[in-house]
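Novice: predicted model follows, preceded by the sequence.
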Amino acid sequence: MALNSRAAAMATLLVAAAVAVLLAGEQASAAVTCGQVGSSIAPCVAYVTGKAAAVSPGCCSGIRGLNNMARTTADRQAACRCLKSMAGSIKALNMGKVAGVPGKCGVNVGFPISMSTDCNKVT
């Protein structure tokens, strides 16, 4: 009887450990996608490329939404990587304006918006 109890306890422990590993994997892969980042910042492109004189309400709404989505370190690092990747593909991008958008929208993103930001150090 004791052997069956030990076996059952061991099986329960193994199942709990497997579930914990699976949940940790899901959390690590639950980062914000570049599609979400792109959709969020799309209304800002006119301003950061000099085609609009001011940040639009839609831009600020997107920045707030993206900041709210990026709650975990993995999410913020993924958003950082996406922003840097997208910045390289937008012609006539003014990085000074890009860096100032969160402040103009009253949002603190927690890391500098710059091509030199090390996304691996974003927390």
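Specialist: That came in fine, so what should we check first? Numbering: from 1, shown residues only.

Novice: drop to CA atoms for contacts and neighbour counts, all remaining ones
Specialist: Noted.

Novice: can you tell me the helix or strand for residue 8?
Specialist: Residue 8 belongs to helix 2-28 when assigned by DSSP states H and E.

Novice: just the buried positions in the following helix or strand past that helix, please.
Specialist: Downstream of helix 2-28, the next assigned helix or strand under DSSP H and E is helix 34-41. Residues of helix 34-41 classed as buried by neighbour count (16 or more other Cα atoms under 10 Å): 34, 37-38, 40-41.

Novice: need these in a markdown table (columns: distance to residue 9).
Specialist: Formatted as a markdown table, the buried residues of helix 34-41 follow (distance: Cα to Cα, whole Å):
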| residue | distance to residue 9 |
| --- | --- |
| 34 | 43 |
| 37 | 45 |
| 38 | 48 |
| 40 | 48 |
| 41 | 51 |
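
Novice: want to compare, so here's the second one:
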Amino acid sequence: MAISGVVKFTCFFLVCMVVASPYTEAAITCGQVVSKLSPCLGYLRNGGTVAPGCCNSIKALNAAAKTTPDRQAACSCLKSAYNSVSGIKLALASALPSACGVNLPYKISPSIDCSKVR
């Protein structure tokens, strides 16, 4: 990974930590969310077929977010990732859970109010 890539990833990771800090009761972290979604980046940027590893990650992430604080933290991390990682297409991000057969209790969107996720 080039130095600029490391710097971008570090900045993104720090943003995730700051966003998740109000959710101290949550067992799930932005680091976990980001690492789970890394197999999905190709699809989120370019479309095509969703990789099986991506769907497995989405299912694991959904299973890990068992409580309201967990779901709110995951929502905030997804929202932050959408706003921080360039090239992600909103339509693909919004459709990803259903493409993987996962029913999230919220829509992946940069305008979602994660405090209302239950």
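Specialist: Sure, I can see it. All values derive from a computational prediction rather than experimental measurement.

Novice: post the TM-score for the overlay when you can.
Specialist: Once superposed, the chains reach a TM-score of 0.77 (TM-score structural alignment, normalised by the length of structure 2), with 95 aligned residues with a Cα RMSD of 1.1 Å.

Novice: distance from the chain centre to the helix holding residue 8 of structure 1, please.
Specialist: Its chain's C-alpha centre and that of helix 2-28 of structure 1 lie 31 Å apart, by Cα atoms, centre = their mean, to the nearest Å.

Novice: also stretch 26-45 of structure 2?
Specialist: The answer for stretch 26-45 of structure 2 is 5 Å, by Cα atoms, centre = their mean.

Novice: go on, stretch 87-97 of structure 2?
Specialist: Between the centre of stretch 87-97 of structure 2 and the centre of its chain there are 11 Å (Cα atoms, centre = their mean).

Novice: can you list contacts of that stretch?
Specialist: Outside stretch 87-97 of structure 2, the residues that touch it by Cα atoms under 8 Å, 6 or more residues apart in numbering are 41, 43-47, 55, 58, 82, 103-104, 107-109.

Novice: so it corresponds to what in structure 1?
Specialist: Mapped onto structure 1 using TM-score structural alignment, stretch 87-97 of structure 2 spans residues 92-102.

Novice: do the same with stretch 50-63 of structure 2
Specialist: Aligning stretch 50-63 of structure 2 against structure 1 (TM-score structural alignment) gives residues 55-68.
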